[in-house]
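need a 3D model of the sequence below.
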Amino acid sequence: MSETHDPVVILLTAGRSSRFLASGGPCHKLEMPLCGLPVLEHVIRAVQACGLPWHVVRSAEGDGMGDSIAAGVRATPNASGWLVLPGDLPLITADSLRKVAQALAWAAIVVPTWHRQKGHPVGFAAQCFNDLLQLTGEHGAASIVAAQDACGNVLRLALDDQGIVQDVDTLDDLKYVETLMSQR
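A predicted model of the protein is given here:
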């Protein structure tokens, strides 16, 4: 496999959806209907529209987001970088994905923000490969971001897209997202 010029979007779908189910959700949050499509389908459509290569992590050895990220990176070892995108952000835009990918030209890590809230996808340049492969557990890549931030290698990228922070963790979140979508 040769190195791709664009970073790969790692779409994380392996979570258990425990908070959603605990809030009264009848099934996994990614399968829930939202404006006529499952939550995950909205995210997939944005990823397809952005034009970047992508890889879905459906299951990972271990239980946490760190395990899923490592699995996605392991499956795409020749990528020029990775955009880590949880599958529960149905409002994310293709434009936001492209902007994070482009910003990787200037930093080892790109953290998008909306009104100063950290969002997703977090972008990682190829130099983060070995660190990403070592991830395990629930905390995702927060330790890598913190270490690179201490070295001045993290770019915070302000975006005008609530979709980078508005996830679906509960039934109330789903209702709120549906309201936002109906207003578009």
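
CA only for contacts and neighbour counts going forward, please
Noted.

surely Val165 meets His120?
Yes. When contacts are counted by CA atoms under 8 Å, Val165 is listed as touching His120 (6.7 Å).

more neighbours, these two?
Taking neighbours as other CA atoms under 10 Å, Val165 and His120 compare with His120 leading, 24 against 20.

quick one: buried residues of stretch 52-64?
Neighbour counts using 16 or more other CA atoms under 10 Å place Leu52, Pro53, Trp54, His55, Val56, Val57, Ser59, Ala60, Gly64 of stretch 52-64 among the buried residues.

what about these, which are in strands?
Among the buried residues of stretch 52-64, the members found in strands (DSSP state E) are Trp54, His55, Val56, Val57.

what about the closest residue to the last one other than its chain neighbours, how many residues close to it?
I take that to be Val57. Counting by CA to CA, 6 or more residues apart in numbering, the nearest residue to Val57 once its immediate chain neighbours are dropped is Leu12, at 5.1 Å. Per other CA under 10 Å, the neighbour tally for Leu12 reads 22.

and Leu12, how far from Trp82?
Distance, Leu12 to Trp82, by CA to CA, to the nearest Å: 12 Å.

could you pull out the buried residues of whichever strand or helix holds Leu132?
Using DSSP states H and E, Leu132 sits in helix 129-133. Neighbour-count burial for helix 129-133, with 16+ other CA under 10 Å as criterion, is recorded at Phe129, Leu132, Leu133.

now, which of the ones in strands among the buried residues of stretch 52-64 sits nearest Thr179?
Distance to Thr179, by CA to CA, is smallest for Val56 among these, at 27.4 Å.

spatially nearest residue to the closest one (excluding sequence neighbours)?
Nearest one to Val56, counting by CA to CA, 6+ apart, is Leu11 at 4.7 Å.

alongside the first, I'd like the structure of this one:
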Amino acid sequence: MKSRPAVVVLAAGTGSRFSASRHKLTQRLGASSILGSTLRHAIASHLPVVVVTTHALADAARRHVASRDVVVVPAVGTPGPEPLGMGYSIAIGVAARPQASGWLVLPGDMPMVQTSTLLEVARALDHHPVAYAQHKGLRGHPVGFAAELYSELVTLSGDEGAKRLVARYPAQGVEVDDPGVLIDVDTEADLEQLRQAASAASAPR
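As a prediction, the model looks like this:
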């Protein structure tokens, strides 16, 4: 059976711009949470899913995926030999699925990214080393990386993410009819706006 790209959901950040007492990823959004909504779309793609998160959020992740699909890392700022951050989380997530034919990096605070978008970016990796979703010409997430970049992805560290890989290799934008690729939840205002939009969309006409 041909291997498929894996979705690496990044859920290890501090959510420092979100001032509520509970972590932003556990905040309610519709019938689920921000993280739950993100994972629901990823799981519906039937691609392998791995969640990179901290001890504090691990149980929240396990409500949606199997324990084997949750990789726990120290929280950002934890003293230790490894420089933690987005780059480190990507490296850990990719290393957890070394046999995948590629990896789609999806921040956990992007609950509106649609399943169809994940599949379109995954398909683009058949022909391009790097592919990313875009909406009306604006670059968004997920960002996909083909298997040939494995050795570089697993050496990422710190908070730089994978920007230098995107800059170094030909990157293909995949135009999608999905404004969710541009929407992340950084603040309470972002969340309230999403809730209002969801409420309006579900209201009877």
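
let me see the contact set for Ile43 of structure 2.
Taking CA atoms under 8 Å, 6 or more residues apart in numbering, we find Ile43 of structure 2 in contact with Val49.

so what corresponds to it in structure 1?
In structure 1, Ile43 of structure 2 lines up with Gln48, judged by TM-score structural alignment.

against Lys175 of structure 1, how distant is Arg116 of structure 1?
Counting by CA to CA - Arg116 of structure 1 and Lys175 of structure 1 are separated by 24 Å.

look up how far Val43 of structure 1 lies from the nearest residue to Ala70 of structure 1 once chain neighbours are set aside.
Among residues not flanking Ala70 of structure 1 along the chain, Leu133 sits closest, at 4.6 Å (CA to CA, 6+ apart). Taking CA to CA as the measure, Leu133 of structure 1 falls 24 Å from Val43 of structure 1.

next one: Ser68 of structure 1
From Ser68 of structure 1 to Val43 of structure 1 the distance is 17 Å (CA to CA).

tell me where structure 2 has strands.
So, for structure 2 - with DSSP E - the strands run 6-11, 28-29, 32-33, 49-53, 70-72, 102-107, 130-135, 138-146, 171-175.

can you count the residues close to the corresponding residue of structure 1 for Arg22 of structure 2?
Correspondence of Arg22 of structure 2 to structure 1, assessed by TM-score structural alignment: Cys27. Number of residues near Cys27 of structure 1 (other CA under 10 Å) recorded here: 12.

go on, Ala150 of structure 1?
Ala150 of structure 1 - counted by other CA under 10 Å - has 9 other residues nearby.

repeat for the one 4 residues further on
Burial of Val154 of structure 1 is recorded as 21 neighbouring residues (other CA under 10 Å).

same check, this time on Gln114 of structure 2
Per other CA under 10 Å, the neighbour tally for Gln114 of structure 2 reads 22.

residues in contact with the counterpart of it in structure 1?
In structure 1, Gln114 of structure 2 lines up with Thr93, judged by TM-score structural alignment. Counting by CA under 8 Å, 6+ apart, Thr93 of structure 1 makes contact with Ala46, Asp161, Gly163.

give the aligned range of the helix holding Leu132 of structure 1 in structure 2.
Structural correspondence for helix 129-133 of structure 1: residues 150-154 of structure 2, per TM-score structural alignment.

so which residues make contact with that stretch?
For stretch 150-154 of structure 2, the external contacting residues (CA under 8 Å, 6+ apart) are Ile90, Ala91, Ile92, Val94, Ala95, Pro98, Ala162.

how far away is the residue of structure 1 sitting at the aligned position of the first one from Val56 of structure 1?
Meaning Ile90 of structure 2. When structure 1 is aligned by TM-score structural alignment, Ile90 of structure 2 is paired with Ile69. Remark: distance between Ile69 of structure 1 and Val56 of structure 1 (CA to CA) = 10 Å.

again, but for Arg16 of structure 1
Counting by CA to CA - Arg16 of structure 1 and Val56 of structure 1 are separated by 15 Å.

and what of Ala46 of structure 1?
14 Å.

with Ala150 of structure 1 instead?
30 Å.

want to throw the strands of structure 2 into a markdown table with distance to Gly158 of structure 2?
Output for the strands of structure 2, formatted as a markdown table (distance: least, CA to CA, whole Å):
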| stretch | distance to Gly158 of structure 2 |
| --- | --- |
| strand 6-11 | 14 |
| strand 28-29 | 30 |
| strand 32-33 | 27 |
| strand 49-53 | 15 |
| strand 70-72 | 16 |
| strand 102-107 | 16 |
| strand 130-135 | 21 |
| strand 138-146 | 18 |
| strand 171-175 | 22 |
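
could you find the closest non-adjacent residue to Val113 of structure 2?
Gly180 (4.6 Å).

need the contact list for that neighbour.
Met110, Pro111, Met112, Val113, Gln114.
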